[in-house]
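Trainee: Predicted model, plus sequence, below.
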Amino acid sequence: MPEQSTPSIPSIPSMPSKLSTASTGSGGPDPSAPSRPPAAPAPPTRALRLLRAAGLVSNFDRFCIAPMLVLIAGPLGTGLSTMALAAGVYYLTYGLMQPAWGLASDRMGRIRVLRLSLAAGSLAAALSALAPNAPLLIVARALSGACFAACIPATLSHIGDVVPAERRQRPLTDLMTAFSLGTALGTVTAGVLAHYAGWRLVFALPALLAGYLWHALRHLPEPARRPSGSPLLAPFRVVLATPWMWYVMAVALLEGAVLLGFLTYLAPALEARGVPAPVAGAVSALYGVGAMACAQLVKKLVGRWSPTALIVAGGAQAGAAYALAAVSRSELALAVTALLLGTGWSFLHTTVQAWATAVTPAARATGVAMFGVSLYGGSALAGGLTAGAAGHHAYGGIFLAAALLTIPLTLAAAIGRARYRCSPAA
């Protein structure tokens, strides 16, 4: 595969004096240009709906187990700590398989890989629903995480392939909204369904939906790809040889810590004050509600606000959210925190995500996958570094640290995005 030429990171004094106010999350053209080439036709609405549905099912399957750990442990005759492994191995395989699926998507095609992962994920989720004991359930959840991990690089890269750069953030925002909806449904409804209808039904739902999507996607056309006569690991060589990709991955590492890692402490902070677990889970789920509610606003602002402005707005919301949580851990304060983190995610993450789809167009899915590895790696790093403080219920200090980290995150993302200009092939 030929190596894509990309710009190198310029020095600080060379900041361009004129930034495009109409550029989008992945780098639009300069408005001073005399003309703009005709926009490519938008992908079919049904195709976008199917891609969003795949993202929703993936996130539902990923987040549904957390509210059910106690409900599953009893019938399977095991302890909570053992059942927590079922959640842990899912996140581990989900993150580790990102590069593998990204590489496969670049070489085999987006839709082919997406259908393969959905078929395998459907079987793994069905095995989860039928698991007779804890060890088999842990294995089934590990397989589910490995399979559904393909939904991120495949769906994001498909949109990156078929939507022009100047219009890309709008469908990406819709995709992130579907991810957020899957998170909210997995967090809120799983516990209720498991309580009234049994936990096996919860795992059966993504199994059935993934099987349906495997069938429904069979007629979706594959985006045009370059010939795959290059070495197997050539996409990784393209990604790792691009300085801007390293920069974006560093931003993703910080973003994962701030917007995902510290987020997990909202519910434990409430439970430490005696708030019932269902209420604490519902408060945490407001994160997804905020992301979905704000997504339409972000879509309207794309093209009106520069990517830098969107990033600064998202960082400001995240910083305010954690500052409030550092001051008060009441139900109202943490509900507002969750909502602000969700709206901040819509502004900041969708802009950075759109940026990641443009940096290495010759190996787009692999680049998006490496972005995902950095994002989830940052989340895991934040959790590991703060585990001791969380064990002592020092949530005020944890949230204060998160608020302070939003400053370098916002500066790095905003300055980098302002300097970046995507290549014409993006």
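Mentor: Alright, I've got the coordinates. Numbers count the residues shown, from 1 in each chain.

Trainee: going forward, measure contacts and count neighbours with C-alpha atoms only.
Mentor: Noted.

Trainee: pretty sure Leu193 contacts Val202?
Mentor: Yes - the pair Leu193 / Val202 is scored as a contact, 6.7 Å apart, by C-alpha atoms under 8 Å.

Trainee: between the two, who's got more neighbours?
Mentor: Legend: neighbour count by other C-alpha atoms under 10 Å for Leu193 and Val202, higher for Val202 (25 against 15).

Trainee: Quick check: which element contains that one?
Mentor: helix 199-216 (DSSP states H and E).

Trainee: alright, now check it against this:
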Amino acid sequence: MTSATAPGATHSISPATRRSILLLSCATFSSMVAQRICDAMLPELSRVFAVSLAQAAQVVSVFAVTYGVSQLFYGPLGDRLGKFRIVTFAALGCSVGSAVAVFATSLDVLLLARIMMALGAAALIPLAMAWVGDAVPPHELQEMLTRTGLGSTLGIVCGQLLGGLLTDALGWRWAFAFLVLLFGAVGSLLLGDLRRQQAVPKAEAAPTDQAPVPRPHFVKQALLIISHPWSRTILLLAVIEGAVGFGVLAMWASHLHHALGLSLSVSGAIVALFGLGGVGYMIVGRALIPRLGQHGLVLLGGSLVGIGALALAYIPHWGPAIPASLIAGFGFFMFHNVMQANATQMAPEARGTAVSMFASFLFLGQSIGVVLAAALIDRIGTHAVVALGGGVMAAEGVYFAWALRRRSAALFAGQRGMA
């Protein structure tokens, strides 16, 4: 609480724990690469398997559905069997699923492979965050969580970029071959670190090796969370954010490819700047938060996504698409950061379950967005779909800012009444 804590703060995390956190960052990076790697290859999959773009987009939507549903049971499973252990074997399982994708001879087999990959990838980010929360002192938690979060944000960049680049240069199967190697390497390193942790005497073990604190049944916690009006608001907004943010994003590369005639490599590279914009926000976010407040962040963030999407949709040249993608990514993560903060505060008495539900609703929303966007493309075109996604995101920012102001006023009034 005092400055006396500070001198030892930089040395309170052991080198072994820091190494474990670095490996977990690699795992979150791999998870997000797997999630976004198919975005830029959708036109090629449509051509190879002789299906519509909407059918090809199932490789994104089934991944998102499986990923979202899996969030609901990985929390309790991690508490029971060990978070780091689950992350390790989930990463190795993703390598197997990626290998199935490499040899897929039909879209159905590829969809099966994507389900296998999603079942493993779903464990990596939430359980990595939870392990860090258990193992790191409170005064260093935000910094360490930022490092693992940086891994997932960079994964968006590399997933979009590599999906288009490898598909153009070598063929879509090589993108999945890369994932085989990536998950195999990360899983092997995690396995070695897990064995090192297990070799540590129990007296010296990290907090994660202690017996879990008894907690209510998952269903009881979930009912407790959704009984709060504010929790229901956050979860509904998460579905919309997932649909018009992450979901429609899967169509951006296809739009650039079809509308502007860009190669899949260039299209994927431009859309990868969306994630780079998120990295930019993470760098300057600390300065913006106290200046704008939560309502200001979501209002500006949603507006930036709308502006970026509108520019990318209708400007008839690829040049402005570069800053448009960067600006949209910066705005989206500005908005998303506030959503994450509110998700952790939905139900402090059931925080783990609350965050898992938030992630589940977010990725279920993504799957809905991918399906709707792919279906609408055949009717209104890619221009309108991309612009519509940005417009809804901007409207969500306006509503969320209003809801935050209203809630702050209600809390302030309640505190004054108690006084």
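Mentor: On my side now, so go ahead. If you're wondering where the values come from, they're calculated on a predicted model, not measured in any experiment.

Trainee: Superposed, what's their TM-score?
Mentor: Overlay of the two chains. TM-score (TM-score structural alignment, normalised by the length of the second structure): 0.76; 386 aligned residues with a C-alpha RMSD of 3.7 Å.

Trainee: Give me the mean distance between the helix holding Val202 of the first structure and the second structure.
Mentor: Its match in the second structure and helix 199-216 of the first structure itself, once the structures are fitted together, sit a mean 2.9 Å apart by mean C-alpha distance after the TM-score superposition for the first structure.

Trainee: Next, the mean deviation of the following helix or strand past that helix compared to the second structure.
Mentor: Using DSSP H and E, the next helix or strand after helix 199-216 of the first structure towards the C-terminus is helix 234-240. Compared with the second structure after the fit, helix 234-240 of the first structure shows a mean deviation of 4.0 Å (mean C-alpha distance after the TM-score superposition for the first structure).

Trainee: Check stretch 403-411 of the first structure too.
Mentor: Averaged out, stretch 403-411 of the first structure is 2.9 Å away (mean C-alpha distance after the TM-score superposition for the first structure).

Trainee: Next, the buried residues of that stretch.
Mentor: Neighbour-count burial for stretch 403-411 of the first structure flags 403, 405-406, 409-411 (criterion: 16 or more other C-alpha atoms under 10 Å).

Trainee: so of these, which ones are in helices?
Mentor: When those are checked against helices (DSSP state H), the matches are 403, 405-406, 409-411.

Trainee: got the contact list for the strand or helix carrying Leu253 of the first structure?
Mentor: Using DSSP H and E, Leu253 of the first structure falls within helix 243-255. Helix 243-255 of the first structure has contacts (C-alpha atoms under 8 Å, 6 or more residues apart in numbering) with 6-9, 239-240, 349, 352, 355-356, 359-360, 367, 370-372, 374-379, 405, 409, 412-413, 416.

Trainee: Ok, stretch 169-182 of the second structure next?
Mentor: Taking C-alpha under 8 Å, 6+ apart as the rule, stretch 169-182 of the second structure contacts 30, 34, 37, 41, 44-45, 94-96, 98-99, 101-103, 162-163, 166-167.

Trainee: hmm, back to that, closest one to Tyr322 of the first structure out of the ones in helices among the buried residues of stretch 403-411 of the first structure, please.
Mentor: Ranked by distance to Tyr322 of the first structure (C-alpha to C-alpha), these are led by Ala403 at 4.9 Å.

Trainee: pretty sure the closest one contacts Gly315?
Mentor: No - contact between Ala403 of the first structure and Gly315 fails when scored by C-alpha under 8 Å: they sit 9.6 Å apart.

Trainee: which residue lines up with Ala341 of the second structure in the first structure?
Mentor: In the first structure, Ala341 of the second structure lines up with Ala354, judged by TM-score structural alignment.

Trainee: and that match, how many neighbours?
Mentor: 26.

Trainee: Mind listing what's buried along whichever strand or helix holds it?
Mentor: If you go by DSSP H and E, Ala354 of the first structure is part of helix 331-359. Neighbour-count burial for helix 331-359 of the first structure, counted by 16+ other C-alpha under 10 Å, picks out 331, 333-359.

Trainee: on average, how far is it from the matching bit in the second structure?
Mentor: In the superposition with the second structure, the average deviation recorded for helix 331-359 of the first structure is 2.4 Å (mean C-alpha distance after the TM-score superposition for the first structure).

Trainee: Run through the neighbouring helices and strands of that helix.
Mentor: Contacts defined by 3 or more C-alpha pairs under 8 Å, 6 or more residues apart in numbering; DSSP states H and E place helix 331-359 of the first structure against helix 151-162, helix 169-197, helix 243-255, helix 266-271, helix 277-301, helix 307-327, helix 364-391.

Trainee: So which of those helices is the most surrounded?
Mentor: Highest mean neighbour count of those: helix 151-162, a mean of 26 (counted as mean count of other C-alpha atoms under 10 Å).

Trainee: what comes into contact with that one?
Mentor: Residues from elsewhere that reach helix 151-162 of the first structure (C-alpha under 8 Å, 6+ apart): 42-43, 51-52, 54-55, 58, 98, 101-102, 105, 110-111, 113-114, 117, 168, 171-172, 175, 223-224, 357-358, 364-366, 368-369.

Trainee: how much does that helix stray from the second structure?
Mentor: Counting by mean C-alpha distance after the TM-score superposition for the first structure, helix 151-162 of the first structure comes out at 2.8 Å.

Trainee: I'd like the distance from that helix to the chain centre, please.
Mentor: On the basis of C-alpha atoms, centre = their mean, to the nearest Å, helix 151-162 of the first structure sits 12 Å off its chain's mean C-alpha point.
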